[in-house]
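[1] Here is my input, please return the structure:
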Amino acid sequence: MEHRIVHALVSVDGQYVGTAPPFEDAIPWWGEVADLTAHLDALLGVPTAVLRVAPTAGQSQPGGHVRYHVEAYGTPRAGVLDPTPPSDWAEIVRPQPLRANWAEIGGPRRMVEWAGGIVPLAGKPVQVKTWNLSCLLRLPISDGLAWAKATSAFASADGDIIRHVRACDPSLAPEPIAVDLERRWSLLAHAPGEDCWEPDDATVELVLRRWVSVQGVLAHQVGSIDAPATPSNGFPAALDELVERVAADLTPADREGVAALTARLPSLLSQLDSAGLPHTVVHGDFHPGNWRSDGLHRKIVDWADAYLGHPAADIDRLVGRVPPEQGALAEKIWADAWRATAPGSDPAAAIAPMAVLSKLVRGVLYQRFLDNIEPDERIYHEGDPLAMIREAVEAI
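    Presented below is the predicted three-dimensional model:
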């Protein structure tokens, strides 16, 4: 995969001080910034944080050339930066009503100060990720690590969702140390172990059964949970809205596919309803890379995409990220778990229609991203709603 070439536009207290020499980062994903800031810290001699991407014409991730607005916390080493401001600097720092709070001047530093007021820090914080949906900081503390995470105003606050999950199963998610729900900041205990990108069957079964059991309880609490909702029986309206938003990019073949999908929706929704599963919390990105295991304990992490919806969306997401044989096993375990959790239900009946409908859910979510993030950050998701419509058409 292509490396990215980083162009860092550096400011101190909002004032431009220079552009760093372009450098190559082997990690192609634009939101991953730990190596990027480590390079800049060493180059400039002061701590740095990435606020956001700056307009980067003709480029998109992964790889390629990407510009970032970087904040330096102190005076950079002399003679390192090119002091010539970019022609669009005034536009880059112009206030933007949809800008995330961590992308504002001083945003990451305020997150660190907030966390440090709750748990004493024992070393230098590391900014691990920042993009249009979240900012993640790794914080050394006296007995290990903690994590500060900020999420968008239209997303779920990790720590708040986790509190509901842990009330049902105390060890299924990391411990939330503190939550600022207004700013959607969470301070989380470290989940030891490794990400389960290639889980064994025992891990798949354990995580699925525990998560389904939690979802069954949370189904009775949805009215008190602060999480966005997505369409359940409102899919026809959702499809119409998505099609309207991407109308200019639809090809004749796309329009034929949308007509076929529209005709199938009543049948798909009838199949989904026949499963008899409740509206509940959906993780939203339920793949094994968001599970952690130390060999004894398994935890589910990264709850920012959680929403209120149909639980079959999670099994659909999982099946798409594991080998076919393991996917078939996961479907069986999931269906068995839901039959035990919701007696009289027919969970297997939800799997086939959700293979189509989950694409519309993701299309709605992607459109929500685009509607609520500042223009420069839309580069991460431009084209995603149309892509989801096409995937849904291919799945019918």
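[2] C-alpha from now on. contacts and neighbour counts both.
    Fine.
[3] quick one: buried residues of the helix ranked longest in the chain?
    Ordering each helix of the chain by length in residues (DSSP state H) puts helix 348-372 first. By neighbour count, with 16 or more other C-alpha atoms under 10 Å as the criterion, the buried positions of helix 348-372 are 348-367, 369-370, 372.
[4] quick one: the helix or strand just after that helix to chain centroid distance?
    Next helix or strand after helix 348-372 toward the C-terminus (DSSP states H and E): helix 384-395. Mean-position distance between helix 384-395 and its chain equals 19 Å (C-alpha atoms, centre = their mean, to the nearest Å).
[5] contacting residues around helix 384-395?
    Helix 384-395 is contacted from outside by 242-243, 246, 249-250, 254, 257-258, 260-261, 355-360, 362-364, 366-367, using C-alpha atoms under 8 Å, 6 or more residues apart in numbering.
[6] Report the angle between that helix and helix 348-372.
    160 degrees (axes from the mean of the first three to the mean of the last three C-alpha atoms, to 10 degrees).
[7] which of the residues in helix 384-395 are buried?
    For helix 384-395, by 16+ other C-alpha under 10 Å, it's 384-386, 388-393.
[8] same check, this time on stretch 262-273
    Buried residues in stretch 262-273, defined by neighbour count with 16+ other C-alpha under 10 Å: 262, 265, 268-269, 271-273.
[9] next one: stretch 110-127
    111-112, 114-115, 119, 121, 125-127.
[10] Compute the first-to-last residue distance for that stretch.
    13 Å (C-alpha to C-alpha, to the nearest Å).
[11] And for the closest residue in space to Thr280 that isn't next to it in sequence, the neighbour number?
    Sequence neighbours aside, Ala219 is the residue nearest to Thr280 in space, at 4.3 Å (criterion: C-alpha to C-alpha, 6 or more residues apart in numbering). Using other C-alpha atoms under 10 Å, the number of residues around Ala219 comes to 17.
[12] let's see this one next to it:
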Amino acid sequence: MDVAAESMRQLRTWNLSQVVAARAGGRAVVVKATAPFLGDEPRAVDLLGRFAPGVAVPVLARDPTLRIMVMPDLPEDHHGESDPKVLAEMVDRWSAAQLACAPGVQEFLAIGRDLRAEAVLATADRVVAAVSPSLNGAERRALDQARASLGTRLDRLAKCGIPDSIVHGDLHPGNWFGPPGGLRRTALHLLEPVRLWLAADLFGGFLRQIEPSEAPYHAADPPALAQALIRHAN
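    Presented below is the predicted three-dimensional model:
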């Protein structure tokens, strides 16, 4: 697909990706480039389209080497962030998409991050090792306590009956449960510290891989998330 260079207009750029509006083949498109340490987004979109047709915007063209993909353009107000009805519909549709994608977990695991129980426990161990030197004795004991209770929490989460599936990187973890119910509300409660463990590890990974000039913007994130874990444990 040939993209007209003179039509390109930068929409967003930051240390993780860049988004450019352009025209290709007589139509409006969006060109997105992502950082090398992120997952294979075009392949994830392909899989999502196969298991849950109509949920994802299709990929029109891609260059795996340059980490670039081309997608159809969308109206700027398509996300409806200020409209509760649109947000509720988004949650319902994403919940349904995750359920539809559950049979394809192994295919998604091949291109994305494993967020199942054993991987979460390993993530928590990395976080403890990374942030403990910056904590005082009481804080380290509280963090160790949070880590010690994590296995039981994940066992309780498994009993909620929610199948393994994909998680959207830009949605709050609770959004995929859809309309609240007894077990779903319990699962949401159980997932809150899991979200904090994963976020602390995620930002630690960013610090190890992003440009030095960007590091100051995230340097305080892992310790702050560790403090949030300690508050949750208390």
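[13] what's the TM-score here?
    A TM-score of 0.84 describes the superposed chains when it is computed by TM-score structural alignment, normalised by the length of the second structure; 230 aligned residues with a C-alpha RMSD of 2.6 Å.
[14] just to revisit the earlier point, quick one: what's aligned to the residue nearest to Thr280 of the first structure in the second structure?
    Using TM-score structural alignment, the equivalent of Ala219 of the first structure in the second structure is Ala102.
[15] Tell me the residue in the first structure aligned with Ala130 of the second structure.
    Match for Ala130 of the second structure (TM-score structural alignment): Arg245.
[16] Where does the residue nearest the centre of the second structure fall, secondary structure wise?
    The second structure has Gly169 as the residue nearest its centroid, 1.8 Å off, counting by C-alpha atoms, centre = their mean. Gly169 of the second structure belongs to no helix or strand when assigned by DSSP H and E.
[17] Aligned to it, what sits in the first structure?
    Using TM-score structural alignment, Gly169 of the second structure lines up with Gly284 in the first structure.
[18] cool, Lys32 of the second structure as well?
    Using TM-score structural alignment, Lys32 of the second structure lines up with Lys149 in the first structure.
[19] mean shift of the host helix or strand of its match relative to the second structure?
    Taking DSSP H and E as the criterion, Lys149 of the first structure maps to strand 144-151. Here the mean offset of strand 144-151 of the first structure against the second structure after fitting is 1.8 Å, by mean C-alpha distance after the TM-score superposition for the first structure.
[20] Give the buried residues for that strand.
    145-151.
[21] mean per-residue distance, the helix or strand following it to the second structure?
    Sequence-wise, the next helix or strand downstream of strand 144-151 of the first structure (DSSP H and E) is helix 158-168. Taken over the aligned residues, the distance from helix 158-168 of the first structure to the second structure averages 2.2 Å (mean C-alpha distance after the TM-score superposition for the first structure).
[22] Identify each buried residue in helix 158-168 of the first structure, please.
    For helix 158-168 of the first structure, by 16+ other C-alpha under 10 Å, it's 158-166, 168.
[23] ok, and what's touching the helix or strand Ala129 of the second structure falls within?
    Here Ala129 of the second structure, judged by DSSP H and E, is contained in helix 117-131. Contacts to helix 117-131 of the second structure, defined as C-alpha under 8 Å, 6+ apart, come from residues 143-144, 147, 150-151, 154, 194, 197-198, 200-201, 222-223, 226.
[24] and which of those residues is nearest Asn175 of the second structure?
    Val194 (14.6 Å; C-alpha to C-alpha).
[25] So the match of Ala219 of the first structure sits against Val167, correct?
    No - counting by C-alpha atoms under 8 Å, Ala102 of the second structure does not reach Val167; the two are 10.8 Å apart.
[26] if we can go back for a sec, what about the match of Ala130 of the second structure, neighbour count?
    Neighbours around Arg245 of the first structure, by other C-alpha under 10 Å: 13.
[27] Run a quick neighbour tally on whichever residue in the second structure pairs up with Val258 of the first structure.
    Aligned by TM-score structural alignment, Val258 of the first structure pairs with Leu143 of the second structure. By other C-alpha under 10 Å, the residues close to Leu143 of the second structure number 26.
[28] name the element Leu143 of the second structure belongs to?
    Assigned by DSSP H and E, Leu143 of the second structure falls in helix 137-158.
[29] how much does that helix stray from the first structure?
    Mean for helix 137-158 of the second structure is 2.3 Å (mean C-alpha distance after the TM-score superposition for the first structure).
[30] What is the aligned counterpart of Pro176 of the first structure in the second structure?
    Aligned partner of Pro176 of the first structure by TM-score structural alignment: Val59.
[31] which SS class is that match?
    coil (DSSP: H, G, I helix; E, B strand; the rest coil).
[32] How about Ala22 of the second structure?
    Per three-state DSSP, Ala22 of the second structure ends up strand.
[33] Looking at the alignment, what corresponds to it in the first structure?
    Aligned partner of Ala22 of the second structure by TM-score structural alignment: Leu139.
[34] these two touch, right, that match and Gly123?
    Yes - using C-alpha under 8 Å, Leu139 of the first structure makes contact with Gly123 at a distance of 7.4 Å.
[35] Map Asp41 of the first structure across to the second structure for me.
    Checking TM-score structural alignment: Asp41 of the first structure goes with nothing.
[36] Run a quick neighbour tally on Asp41 of the first structure.
    17.
[37] Ok, Ala52 of the second structure next?
    The burial count for Ala52 of the second structure: 18, using other C-alpha under 10 Å.
[38] residue contacts, the residue mapped onto His381 of the first structure from the second structure?
    Counting by TM-score structural alignment, His381 of the first structure lines up with His218 in the second structure. If a contact means C-alpha under 8 Å, 6+ apart, then His218 of the second structure has 203, 206-207 as its contacts.
[39] closest to Pro163 of the second structure among the residues you listed?
    Nearest to Pro163 of the second structure among the contacts of His218 of the second structure is Phe203, at 26.6 Å by C-alpha to C-alpha.
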